[in-house]
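> predicted model follows, preceded by the sequence.
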Amino acid sequence: MSEWTWEWTGYDPATEQLREALCTLGNGYFATRGALPEHRAGLVHYPGTYAAGCYDRVESTVAGRQVVNEDLVNLPNWLLLRFRLRRAEGAWGAWLSPGTHALLDHRHVLDLRRGTLTRSFRHRHDETGVLGVEQTRLVHMGDPHLAALRTVFTAEGWSGEIEIESSLDGEVINGNVHRYRALNRRHVTRVRTGAREPHTVWLSCRTSTSDISVALAARTTVVSDQAPSSSVLSPVRHRAVHRLVVPIAPGRPVTVDKTVAVHTSRDTAISDPLGEAVDRVSVATDFPALLDSHLAAWERLWRRVDIQVPGEAGRILRFHLFHVLQTLSPHTADLDVGVPARGLHGEAYRGHVFWEELFVLPYLNLHFPEVSRALLDYRYRRLPRACSAAGAGGRAGAMYPWQSGSNGREEAQEWHLNPASGRWLPDHSRLQHHVGSAIAYNVWQYCEATGDTDYLYTRGAEMLLQIARFWADLAVLDPDTGRYRIRGAVGPDEYHDSYPGAARPGLDDNAYTNVTAAWVLTRTLELLRRLPAWRRAELFDRVRLDADELPGWEDVSRRLRVPFHQGVISQFEGYDDLAELDWDAYRARYRSIRRLDRILEAEGDSVNRYKASKQADVLMLGHLFSPAELRQLFARLGYDLDDDVWHRTVDYYLRRTSHGSTLSQLVHGLVLARARRAEAWQCVHEALEADIADIQGGTTGEGIHLGAMAGTLDLVQRGLTGLETREDALWLDPVPLPALSEYGFTVQYRGHWGVGVRHRKGELEISVPDSEESPIRVVLAGRAVTIAPGETCTLVLSES
């Protein structure tokens, strides 16, 4: 395999869903899993197709309870194409598939540069002989509504006829996640099918409650020196089928091209999704021309974002970048969508938007700022809903949901299933209010990277103000300590959602929550000081903010409590009172203890009793903030955070974390790169391989982990370089990491396209492309240089 291609050989039913997720093709508007075209959904294969932002909410009865869940909808399957051969006596044989016939030389090749998936194999048919098949598919990166599948059949030493059945299948459910099987999974209703001669079938449907109209049209044509013996369009109730019979002989391959258009009623500048789909597929060019324009679109993308890292690490990073671009492409800038935690690759987490944007936007800001802005707009449009949620809870400001979908209401479950015990348990994850701080952080970072003061002074300011207002209102002054406290919240760890034996969920003074809340308040106050007086007055009037509130915000931003114990930052108040876990005993007893919460619950115990974390919590602070900024934050709060305290904190939590989230090793890798360099590579290596090796044992088949993939790119771009965009400059503080000692990438910064950053042999090279823009100021280790457009500057790094 080359640095641009990934290959899977053979056929293993046990790993097919993993391969399907990793071979997903998409364009930011919709994506289709890398399933075999001849198979409908089942236990082995799952040909899911998902349109960004296409959600539906249904009610289920589970364990005697009525629950409502909103899901990213699995749309009708456009991929179906099966085939069979005519037997010697004239009857048709069985439809060929890996499960029914001997399969030779089965291979999938995912080409990242071209954005294509090619499958080649040979079927041995007992009566007829060997049939060679090569299939190439694409989801068009230039036209976001088109996809295509080319299948080339070759007869090896025999002649006869082959029947091809090309279908659109509307009999689909959301069935990718086995543990959701007790839920209502049917979202596609009112299926209609039809045909337009001579080559096109169509299917339209609606989602059950969100009432989104979805339409697909498929044009299937044969490229051969012999015309088809027959071609029949057969719309039936839930499937639109096109059947073709084609003569085949040695040296005379048969090529079948299936071109598909997808539209929904959420699209802009259309009238009728069905009419648009049929018209679009009717005028679409042939497969070679589609492929050429698709490759050209991918080439433009790679010019903007390609990353150069030698060896296997670089190969994996490019693979991660490929999947980020398929979920969040320039087409995303035209959509009202957020960052789906599992991409458009599967149905885990129901396609919801969590806080993964915190790991995605820092990368996108410097490559596709227009996409970052659109993702922030998704949050802005749901600001009124977040303010209503805060008001319903008796709070001011905006309380964003932990899980968001179509309209920004809280989509987190109230009950969740533990597969290890089979029991349904209360779900308190909606208490992770730190998602609001993540949104504020992303607003600030986007504006620093782009210089987009227009956004910062308008929509960004509104979000910051309402999030800051929520934190200021949630914080309560404790007269005994003179400190403000935030009670009843849950931090990023997720294992701890209450105190042992407590009647109420939530924890007090989670350090990550409190410190990031203080950061939000500080930055919002700073922004208000920068705003022109007229804009500040207009903003106060718009959000109904009284200037008398601001001194209180200032006070909270300086006196929020951060608990400590044993010379380290406490994850939350009372963490030191928890019991120590016998880690060695649990590692010896179980193959994997990543999901320690499920293991303990199945044993009748609770992880709430122990000093054990699912993922980085306190250490997330070292992921978001540079050492200097973190020290300043703690100093503003009246705490001394020197290197010794931080290093002790890092060591303390490293020994007590099970890494039950793919984000965990990523965060630890970045933190260790600055705190304990020798151990950083092990964490970075695991973060790189999290999905391709499916280290969580089956979860990747339900969708890739988009935050972890984008986070590895950010680890190189920001973590290894120490890159910060602040005070109208690029700040750099490189970290030597021997396993990743050479790297290069380009960024878009303040109107400069393609600012090059390259690290090698103790030097950092910064090149600014020629343009009419202003020079760039770069700050490194106390040195400041100004680099004009068309110039390159090489900075020598100190050994320390």
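Here it is on my side, so go on.

> all contacts plus neighbour counts: C-alpha atoms, from now on.
OK.

> check contacts around the spatially most central residue of the chain.
Residue closest to the mean C-alpha point of the chain, counted by CA atoms, centre = their mean, is residue 706 at 2.8 Å. With contacts defined as CA atoms under 8 Å, 6 or more residues apart in numbering, the neighbours of residue 706 are 323, 324, 340, 341, 342, 343, 356, 360.

> of all those, which comes closest to residue 32?
residue 343 (11.1 Å; CA to CA).

> I figured that closest one hits residue 700, correct?
No. Between residue 343 and residue 700 there is no contact under CA atoms under 8 Å: 10.8 Å.

> who's more crowded, these two?
Counted by other CA atoms under 10 Å, residue 343 and residue 700 do not tie: residue 343 has more neighbours, with 29 against 25.

> out of the contacts of residue 706, the closest to residue 612 would be?
Distances from residue 612 to those, taken by CA to CA, are shortest for residue 356, at 22.4 Å.

> next, the contact list for the closest one, please.
Counted by CA under 8 Å, 6+ apart, residue 356 has contacts 339, 340, 341, 706, 707.

> equivalent analysis for residue 17, please.
By CA under 8 Å, 6+ apart, the neighbours of residue 17 are 35, 44, 45, 46, 701, 702.

> can you tell me which of those are buried?
35, 45, 46, 701, 702 (16 or more other CA atoms under 10 Å).

> make CSV from those residues and add secondary structure to it.
Shown next, in CSV, are the buried ones among the contacts of residue 17 (DSSP: H, G, I helix; E, B strand; the rest coil):
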residue, secondary structure
35, coil
45, coil
46, coil
701, helix
702, helix
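
> included below, for side-by-side comparison, is a second structure:
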Amino acid sequence: MPDRWTLRYQGFDPVEEGLREALCAIGNGYLVSRGAAPESVADGVHYPGTYLAGCYDRVESTVAGRTVTNEDLVNCPNWLPLTFRPAGGTWFAGPPAEQTLELDLRRGVLARSALVVDERGRRTLLVQRRLASQARPHLLVLESTFTPENWSGPLEVRSALDGGVTNTGVLRYRGLTACHLVPAGQGVDEAGLLWLEADAVSSPLRIALCARTSTDRAARVGTECREGSAAHLLTLDTEQGRPVTVTKTVAVHTSRDRAIETPLRASRQLAAEAGSFDELLTEHSLRWAELWRRCRIEADFDGAGPLHLNLFHLLQTYSEHSVDLDVGIPARGLHGEAYRGHVFWDELFVLRLLNLRFPELARAVLRYRHRRLDAARRQARELGLRGAAYPWQSAADGREESQQLHLNPLSGRWLPDHSHLQRHVGSAVAYNIWQYYQSTGDRDFLATAGAEMLLEIARFWSSAACYDRSQEHWSIRGVLGPDEYHDAYPWAARPGLDDNAYTNVLASWVLARAQDALEVLPGYRRDELRERLALDDLELDRWQEVGRHLHVPFHDGVLSQFAGYERLAELDWESYRRRYPDLRRLDRILEAEGDTVNRYKASKQADALMLWFLFSAREVRDLLRRLGHPAGHELLRRTTGYYLRRTVHGSTLSSVVHAWVLTRSDHRASWHHFRDALVADLRDSQHGTTAEGVHLGAMAGAVDLLQRCYTGLELREDALWLDPHLPSALGHLELDLRYRSHWGLTIAVDRRTVTVSLREDRQEPVRIRLRGTEATIRPGETRHFHL
């Protein structure tokens, strides 16, 4: 990146094209469109995908002799196709002779400059700009300027809408059913606008696109329509050295949208009324300026460029335009088809950032979960339990969407997938609810939605726990932890592990917070909820009993990842690192060798260490002591060192967590992991996965390391807690945040001083806790704390 606000690529590299398309995607929370060349088609190098938030479709596939059902984020009809030729030549299909691709992060504009040389040596300079409007989220615009360098004569331009798209953006899914759309009509209306409609195969989803193609000089216009496609064919007279501009303005609506009569009528009206490219750019840029003001973070360190890139893609995936759509945060953004566009637990990493920047967006994510509370209750009942069991993968209606089989590309075998046993996703939802409440003080949300979810998640954990009389403790059995590599005991016939430490400690925390939530509610609302849920004193007493006596295993003076972990073998790390330079997918390597990672003390990513990511060291000690374990100050250091030696960081989230937990013990190592997390997608550290969609949790988590980790910022006990520990490479940090009802809270940290200031308003003072010092800051005040 040449600067913090520009992502630039020179030339054309077919190997990197997928990565560039994902990182140069443009979006606005309603949709995201990959940065593919307008003349390209899905051919194994390019993949011009556009994805609309919440638009899923369910189809069946036959895999390894079994019928499986998958719900996918639908690849929308392609709005982008535009190509050209000097009259009598061949339509330009790429690649150009020369090319510069530049993404302006400040304004959300993707620009391209390319030199095209045809088979007769005619040279044409092509300059393009495109945007997905932040002011009008249903609009996409592509401006193309053509300058003949050594020829004059007619120029032909083809601008099309293509409904013949499929979901083929992930190589390992290509044996599955890929067709999710069927044509529902296309044509040109009386105003000369192209239109196209498509229906989802299985869901009641209709998508309508309407395109206006305009030029800055007279053009002869023809049309070409066939099933699933409509195109404008323009012919313009050009002269050598004289530029001509063609602007394509496309409106997109779906049957899920509100305040419309039909998707096609809404798209026609918007496409017809939209202003020029420059007019749309002005209002679009104004919205981006507002977003960047609310995301201000000044960090003094070398290589800070990806900071804005990560924020940019977060704001493109989830924005004010997402709030009323009833959508969650897909783990891979809206940038590709990895994980089929499903919602996992990655919001745990994202909402920690949004709570203090855009709490209205965080609330919308939690509302998505609340609308699916009945589906979570249904899943708990199917497990023979009470309460709510949220799914590991969620999409349209909240049922479990985790795949039943997954392909190991190294062995070519389809294997059983047990990732649905990661029940800790429910605790992540509960954690997000409580953190949102701590950040905003939004008791109305807690009373109307948050507390109900908390109580039902707590009820699930109480119901899932079984009492072990021989050990005199409660156990939670048959689950997976965040590690994901270990999904069964090597000596067991069934999948699942017992007493995953992270799962159990977090379940204990949920059981305690659920009762806290009841205390916070107004008395009449507390009585209503208890009556609605049939929650009596006997059940609350059980919550206390289970929450104080869940089993937490230890071995060798460290927290065990799960019960029986000490029985696993040590991997010959030296041998495997010598044979395989990259061990991130150790599970696939071992399976291809006829072995299983279940036999070894080897982790994909942080598991037990996640506790110190979510809570301060003191809070973890308190949680363990509540469970009857007198945890000392050395437990974190020992546990971190133990698992760090046995972790291959097969997930981008792993670097985020390790950077966090190492902050208090090893600043140099923490900074190393922070830098890895910050550039994970820019450098495609997972070797090809970013092309299938960005890693949104890691992107947000890397920014949050600056926002909360290195400032030591915590939200608890109705106060802001600060305990800065700046790595040596980070000289200064300054943030603008929102806390409770304050829109203007600024925190600045350097080696010697912490400065906290509030803008003038009529809100309540803010309590600050910093290393034993407590202060109250009133609106309009600035306080300096010396470290």
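Sure, I can see it. Being a predicted model, the structure only gives us computed values, none of them experimental.

> about what we covered before: counterpart of the residue nearest to the centre of the first structure over in the second structure?
Matched by TM-score structural alignment, residue 706 of the first structure corresponds to residue 696 in the second structure.

> helix or strand: which one has the equivalent of residue 249 of the second structure over in the first structure?
Correspondence of residue 249 of the second structure to the first structure, assessed by TM-score structural alignment: residue 259. With elements taken from DSSP states H and E, the one containing residue 259 of the first structure is strand 254-264.

> helix or strand right after that strand?
Next along from strand 254-264 of the first structure, by DSSP H and E: helix 273-283.

> what's the matching range in the second structure for that following helix?
Helix 273-283 of the first structure maps onto residues 263-273 of the second structure, going by TM-score structural alignment.

> got the contact list for that stretch?
Taking CA under 8 Å, 6+ apart as the rule, stretch 263-273 of the second structure contacts 139, 193, 195, 197, 206-212, 249-255, 257, 260.

> what of stretch 315-332 of the second structure?
Under CA under 8 Å, 6+ apart, the answer for stretch 315-332 of the second structure is 26-32, 53-54, 137, 256-257, 333-334, 338-339, 341-347, 360-361, 364-365, 367-369, 395-396, 692-697.

> narrow the residues you listed to those in helices?
347, 360, 361, 364, 365, 367, 368, 369, 696, 697 (DSSP state H).

> aligned counterpart of the first one in the first structure, please.
The one in question is residue 347 of the second structure. Under TM-score structural alignment, residue 347 of the second structure pairs with residue 357 in the first structure.

> and that match, what does it touch?
Counted by CA under 8 Å, 6+ apart, residue 357 of the first structure has contacts 338, 339, 438, 439, 442, 707.

> which one of those residues sits closest to residue 180 of the first structure?
For these, the nearest to residue 180 of the first structure is residue 339 (21.8 Å; CA to CA).

> which one in the second structure is aligned with the closest one?
By TM-score structural alignment, residue 339 of the first structure lines up with residue 329.

> before we move on, what SS does that match have?
Under three-state DSSP, residue 329 of the second structure comes out as coil.

> neighbours of it, how many?
Residue 329 of the second structure, neighbours per other CA under 10 Å, totals 28.

> and for residue 530 of the first structure?
So residue 530 of the first structure, with other CA under 10 Å, has 11 neighbours.

> distance of it relative to residue 178 of the first structure?
52 Å (CA to CA, to the nearest Å).

> hey, where'd the helices end up in the stretch 151-300 of the second structure?
263-273, 277-294 (DSSP state H, counting those that start in this stretch).

> next: the stretch 401-550 of the first structure.
Going by DSSP H, counting those that start in this stretch, the stretch 401-550 of the first structure shows helices at 435-450, 453-455, 461-474, 511-530, 533-543, 550-559.

> tell me who's in contact with the counterpart of residue 359 of the second structure in the first structure.
With TM-score structural alignment defining the correspondence, residue 359 of the second structure maps onto residue 369 in the first structure. Going by CA under 8 Å, 6+ apart, residue 369 of the first structure touches 446, 450.

> among the contacts of stretch 263-273 of the second structure, name the buried ones.
For the contacts of stretch 263-273 of the second structure, buried by 16+ other CA under 10 Å: 139, 193, 195, 197, 206-212, 249-255.

> residues in the first structure aligned with stretch 664-677 of the second structure?
The aligned range for stretch 664-677 of the second structure is 674-687, by TM-score structural alignment.

> quick one: contacts of the matching stretch?
313, 647, 650, 662-663, 665-666, 668-673, 708, 712, 735, 737, 739.

> how near is the residue lying closest to residue 11 of the second structure once chain neighbours are set aside to residue 732 of the second structure?
Closest residue in space to residue 11 of the second structure, ignoring its immediate chain neighbours: residue 99 at 4.7 Å, by CA to CA, 6 or more residues apart in numbering. Distance, residue 99 of the second structure to residue 732 of the second structure, by CA to CA: 38 Å.

> which of those two has more neighbours?
The neighbour comparison of residue 99 of the second structure against residue 732 (other CA under 10 Å) goes to residue 99, with 19 against 15.

> wait, what's in contact with that one?
10, 11, 12, 112, 113, 114, 115.

> can you rerun that using 7 Å?
Residue 99 of the second structure makes contact with 10, 11, 12, 113, 114, 115 under the criterion CA atoms under 7 Å, 6 or more residues apart in numbering.

> post-alignment, the lengthiest strand in the second structure versus the first structure, mean distance?
For the second structure, the longest strand by residue count, based on DSSP state E, is strand 50-63. For strand 50-63 of the second structure, the mean deviation from the first structure after alignment is 0.4 Å (mean CA distance after the TM-score superposition for the first structure).
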